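Enquirer: This is the structure alone, sequence omitted:
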């Protein structure tokens, strides 16, 4: 795939699901601690999300960094909007901001879940 094809594919994936997590590994078998933390937060909140394993395709791994202009993996997208990586997602979760964002965006989740 060309660089543009990869960007187009990433754009379709981000637009095609309400919550997308580009991660190392999968939601059932994360292959890095940062990816595992974000997946655990989403699972804890009961959020249905699409996981994309960047380790399966180097073009996607590099492409998503260019797509978001963000240098690290994992990367979380909600309703097409780039939210951030592990530290940002964790901080948002702990402050209750992630839960508020999910509610604002109409994403089903366990709103009564306590923060960490």
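Expert: That came through fine. All values reported here derive from a predicted model rather than from experimental measurement.

Enquirer: contacts and neighbour counts: CA atoms only from here.
Expert: Noted.

Enquirer: which secondary structure element contains residue 73?
Expert: Of the helices and strands defined by DSSP states H and E, none includes residue 73.

Enquirer: Next one for the comparison:
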């Protein structure tokens, strides 16, 4: 497992944004992973995707690494952000925009506004 933890740490350190998910950004294999990947894709965020279904040690290791029991898991600049519900809440509140902006991660602000407008009221 220590190899998996080293791989995970290396991945979150070397990439500005990482999504540990079931499937990949082009073909998510669960609804929760699909929602978070959909947000990042729509916002045009350049992110690394890690398919936890491809490696049982990574799948278990990411849960230990973050002390978070579920997948997907979103990281920005090496920091664990959260899972699906948190990513959605942060998108709707504008917190995700602020986090990305504060960390110098490029994204489409107009797309973020469209998501909020579509979910208003």
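Expert: It's in. In this text the structure is predicted, and so the values were computed from the model without any measurement.

Enquirer: What segments of the first structure are strands?
Expert: Secondary structure of the first structure by DSSP state E: the strands cover 19-23, 50-53, 75-78, 81-84.

Enquirer: Kindly present those as CSV, with separate columns for mean neighbour count and distance to residue 95 of the first structure.
Expert: Below are the strands of the first structure laid out as CSV (neighbours: other CA atoms under 10 Å; distance: least, CA to CA, whole Å):
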stretch, mean neighbour count, distance to residue 95 of the first structure
strand 19-23, 25, 20
strand 50-53, 20, 24
strand 75-78, 23, 17
strand 81-84, 17, 15
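
Enquirer: Tell me which of those sits nearest to residue 9 of the first structure.
Expert: Of all those, it is strand 50-53 that lies closest to residue 9 of the first structure, at 11.8 Å by CA to CA.

Enquirer: matching residues in the second structure for that closest one?
Expert: In the comparison with the second structure, strand 50-53 of the first structure aligns to the range 48-51 (TM-score structural alignment).

Enquirer: ditto for stretch 97-109 of the first structure
Expert: With TM-score structural alignment applied, stretch 97-109 of the first structure matches the range 95-107 in the second structure.

Enquirer: which residues sit against the matching stretch?
Expert: For stretch 95-107 of the second structure, contacts defined as CA atoms under 8 Å, 6 or more residues apart in numbering pick out 16, 43, 44, 45, 46, 76, 77, 87, 90, 91, 109, 112.

Enquirer: try 10 Å this time
Expert: Outside stretch 95-107 of the second structure, the residues that touch it by CA atoms under 10 Å, 6 or more residues apart in numbering are 16-17, 40-47, 76-77, 81, 86-91, 108-109, 112-113.

Enquirer: what do you get for stretch 28-36 of the first structure?
Expert: Contacts to stretch 28-36 of the first structure, defined as CA under 10 Å, 6+ apart, come from residues 21-27, 37-40, 42, 51, 53, 55, 72-76, 85-87, 90.
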